[in-house]
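Asks: Structure for this input, please:
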Amino acid sequence: MEGTSGGEKAAPLRPGIRDTVVRAAGGAVAALEQLAGGLGTAVVALGVLLWLALAAVTAPLGLGLLMAPKALRALHSLAGRERDRLGRWGPEVIGPGPAPTRLRLALVDPTTHRELRWLVRHATLGFLLGMVGVLLPLMAVRDALFPAYWRLMPQDTSSTSLGFGPAQTWAGALAVALLGLGWIAIIVGLTPGMARLQAAPGRRLLSAGPDVDLSLRVAELTATRAAALDAHAIELRRIERSLHDGTQNRLVTVTVLLGAARRMAARDPAGADEILERAQGAAEQALAELRSVARGILPPVLADRGLEGALTGLAASCAVPCRIDVDAPARCAASVEATAYFVVAEALTNIAKHSGAEEATVTVRSHGGRLRLTVTDDGRGGADEDGGSGLTGIRGRVAALDGTLSLTSPRGGPTTLEVELPCGS
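Replies: Got it, this is the predicted structure:
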């Protein structure tokens, strides 16, 4: 009777489970980085808060009146740094205009009031969450690796990172290691929520208030309109170059070859047939280039097969294995579907060229009049919008339709690109 051989390999994780594990680990690492970054600004926030408190206490003596302008400048500078930090880990936080630093004006300025409220919360709750985010991985490493070094520890040293119970047997050392695995589970399960909780006051209080929303919206629409016009001009130049440098030259060649064949027809029929074959080849190449230009303007596959069929075609031609998951029962506006198609096409091109990924996933959902795209890969991460990888072009296309784009790409991966578009644009 056959038995299980000792050298038999364990069954590999199924792709779905592997994706879940990789996604959870990447999310935990990104959350720890966010919490550590938030701890840095929270430490500074605590100092600024004490500075402002000292200025308020010494105001009756006149010293606080001299300290207040510099303290307010520090507050506004720190708030600007926090907006930049939050923008690196999610949607951009657009702040209002410059806040006053003169005490009399600051006392009635709504932006300063909102920044002060954020300062108190970030210096307390944000500081606490940041400390926990920094200590958790240290405790996890310390306890999980305890069996490797417990015999080297002094006799009365506590075995756990919580500071109780010296381990004197292997069973106790393994129990400490189990505690380390518990810390890892806490990191994976709770740190993403902790990072969101730490960032929530900044996203709510440091963004523009309702009194300036209208002017900011006008400025935002003006900027996106300018970006759309620039993108349109760039696209027209691309089409013009394609027609001028490719198709037009092919058609000129066809014209020249047809003229030569007509002149040779009477005296050298065989030579004329050869020239006609060359002319036919040039005409076929010109036709192929025209089709390529037409597909670049608006892929006909969108009209024929819809967004799901078009994205399935993109996945089939991608160099990296790609899984498509589309749940969008209702058709969106043609401009929205075209933008979604080009976003996915550019994202898959970037994945194939730069990520070193083994697998990519494209998820499309339609809900509440919004079309949400998510493109994820298990590559090396570290995607940089300023690095010339096409992300700037994607952002421009999305902004032209009043959509939103967010990119999460920590070093080591995974990379997640999320785009949300209004279905009726």
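Asks: hey, let's count contacts and neighbours off CA atoms from now on
Replies: Noted.
Asks: hmm, who's touching the strand or helix carrying residue 362?
Replies: Following DSSP states H and E, the helix or strand that holds residue 362 is strand 360-367. By CA atoms under 8 Å, 6 or more residues apart in numbering, the residues outside strand 360-367 that reach it are 320-330, 344, 348, 351, 371-378.
Asks: Quick check: what element follows it along the chain?
Replies: Beyond strand 360-367 in the direction of the C-terminus, DSSP H and E gives the next helix or strand as strand 370-377.
Asks: which residues touch the following helix or strand past that following strand?
Replies: For strand 370-377, the following helix or strand on the C-terminal side (DSSP H and E) is helix 391-400. Outside helix 391-400, the residues that touch it by CA under 8 Å, 6+ apart are 224-225, 227-228, 231, 339, 343, 346-347, 384-386, 404-405, 419, 421.
Asks: May I see the buried residues of stretch 223-239?
Replies: 224-225, 227-228, 231, 239 (16 or more other CA atoms under 10 Å).
Asks: Tabulate those residues (JSON lines), appending distance to residue 367 and secondary structure.
Replies: Output for these, formatted as JSON lines (distance: CA to CA, whole Å; DSSP: H, G, I helix; E, B strand; the rest coil):
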{"residue": "224", "distance to residue 367": "24", "secondary structure": "helix"}
{"residue": "225", "distance to residue 367": "26", "secondary structure": "helix"}
{"residue": "227", "distance to residue 367": "27", "secondary structure": "helix"}
{"residue": "228", "distance to residue 367": "25", "secondary structure": "helix"}
{"residue": "231", "distance to residue 367": "28", "secondary structure": "helix"}
{"residue": "239", "distance to residue 367": "35", "secondary structure": "helix"}
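Asks: Now show me the structure for the sequence below, then we'll compare the two:
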Amino acid sequence: MVRERLRQAKAWLDEQLRPEGEAADLQALLLVSLRATGYGVVGAGFAFLALYTIPLLLLSLVLAFLGIGRFLIRPMIRWVRTIAGLERGRLRRLGHEVKNPYLGPYVDVPRTFKEIKADPSVRRDLVWLVVHGTWGLVLGALLLQMPFTTIHDITYPLWWYFAPEGEQRILNGLVEAETATAALLGCATGVAVFALWILFGAKILELQTKPGLAFLGPDPEMDLSEKVARLTATRAAALDAHAVELRRIERALHDGAQNRIVGVNVLIGAARREIQRDPARADQILERAQDTVEGALAELRAVVRSILPPVLEDRGLAGALSALASDCAVPCTLEVAVEGRCPASVEATAYFVVAESLTNVAKHSRASSASVEVRRKGNTLSVAVSDDGRGGADAAGGSGLAGIARRVEALDGTVAVRSPVGGPTEIRVELPCGS
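Replies: Now for the predicted structure:
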């Protein structure tokens, strides 16, 4: 972000020939440098913490190796993670995307040397700690010193005569300036330092952030293996969800519509036998057969709607969810902010999540009200269903949450359930829906 702003400012400076245009560009460059200095000073503060952490960490590791300070490993590594987390926050505010490396088996803080050796996130944090505690501190101090040196040297000819002996120096104390002629040199050095600060302040900040970008994200090899494991898990979840859905459809057809059709066949056979002997009896049997056929058709429609509700195709996601909310036994409010259509599989899953969640609300929550909120932000569809019921929802308790999780994971989505005992309950689902 800083580099882009500097590039834009330079391009603007080249295009503008009028004095007021040059002044505006200089102001833009100045703002970029001031911003770089501010973030550089913050980085220097984190580097200062890192520098003082290094000897404490070494002492803790030595004591732990001797067997008298093993209890120090966990709090020291936790402190290192805290400093690294502060730096990640600074990098994100600068516009860099730094992912959290403490995932999967590396969530817990190591307690032993063996766990430290097995945890790549700790090793990368320690490398960053040493590099940033030295290199980052120097660059941050340089960024802070440059504007002060500029002001000191440019104004030096005005007050050099009154400066005590031994302090008549310019260029951050590197050059003696004890005469009026030498004092005038301060203006030149001040302008030079100012020019360097304006042109290279953002570059210095970029150099300061490079160790963090290199070491504070997930390890590339581990990140790849984690993605493979996640894809394997979601593929297995998709196959399981598909198998469960096929079994459900098979049971619905076998136990419902098929039995009714067999009954119709029996009734028609009985009606054929009675048509000559007792036409009135045959008519009654045919009426029962007609009722049975209508029941079979209703069950077939229900099965079809459970696979892909036609209302989604006819009215879209907003219309389908509106029908669900209006049919809910608990008063339910609905808010849908989705522009355009999402993929059919995503809409079907979102519909299933809301339908299953509202069913749970009506059956188990004892709630007096519920709300559904569906929003699309970029390539993510977020679904949130909440109620003011008694809470305590548990996926292992047969509440339908396990089915929701399977359907969502099949699309590589995420499910978060917050349901403390006493309520309220919130189910939040995020589904990737492409561009």
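Asks: Drop the TM-score for these two in here.
Replies: Structural agreement between the overlaid chains, expressed as a TM-score with TM-score structural alignment, normalised by the length of the first structure, amounts to 0.57; 276 aligned residues with a CA RMSD of 3.8 Å.
Asks: For the stretch 51-200 of the second structure, which segments count as helices?
Replies: Counting by DSSP state H, counting those that start in this stretch, residue ranges of the helices within the stretch 51-200 of the second structure are 73-93, 113-118, 120-131, 137-159, 180-215.
Asks: Please apply the same query to the first structure.
Replies: For the first structure, the helices defined by DSSP state H occupy 15-57, 63-88, 103-106, 110-121, 127-144, 146-149, 170-205, 213-242, 248-264, 269-297, 300-317, 334-350, 391-400.
Asks: can you name the farthest residue from the center of the first structure?
Replies: For the first structure, the C-alpha lying farthest from the average C-alpha position belongs to residue 267; by CA atoms, centre = their mean, that distance is 67.6 Å.
Asks: mind checking what it lines up with in the second structure?
Replies: In the superposition onto the second structure, residue 267 of the first structure corresponds to residue 277 when matched by TM-score structural alignment.
Asks: Return the distance of its match relative to residue 271 of the second structure.
Replies: With distances taken as CA to CA, to the nearest Å, residue 277 of the second structure is found 10 Å from residue 271 of the second structure.
Asks: what does residue 417 of the second structure give?
Replies: Counting by CA to CA, the gap between residue 417 of the second structure and residue 271 of the second structure amounts to 56 Å.
Asks: For these two, work out which one has more neighbours and name it.
Replies: Between residue 417 of the second structure and residue 271, counted using other CA atoms under 10 Å, the more crowded position is residue 271 (22 against 17).
Asks: Settle this for me: that one is touching residue 289, isn't it.
Replies: No: between residue 271 of the second structure and residue 289 there is no contact, the gap being 9.2 Å when judged by CA atoms under 8 Å.
Asks: tell me the contacts of residue 221 of the first structure?
Replies: residue 402.
Asks: Apply 10 Å and report the result again.
Replies: With contact set as CA atoms under 10 Å, 6 or more residues apart in numbering, residue 221 of the first structure has these partners: 215, 227, 399-400, 402.
Asks: Also residue 380 of the first structure?
Replies: By CA under 10 Å, 6+ apart, the contact list for residue 380 of the first structure reads 351, 354-357, 409-415.
Asks: Please tell me how far it sits from residue 345 of the first structure.
Replies: Taken as CA to CA, the spacing of residue 380 of the first structure relative to residue 345 of the first structure amounts to 20 Å.
Asks: For the contacts of residue 221 of the first structure, give me JSON lines that also has distance to residue 208 of the first structure.
Replies: Rendered in JSON lines, the data for these read as follows (distance: CA to CA, whole Å):
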{"residue": "215", "distance to residue 208 of the first structure": "10"}
{"residue": "227", "distance to residue 208 of the first structure": "22"}
{"residue": "399", "distance to residue 208 of the first structure": "19"}
{"residue": "400", "distance to residue 208 of the first structure": "22"}
{"residue": "402", "distance to residue 208 of the first structure": "18"}
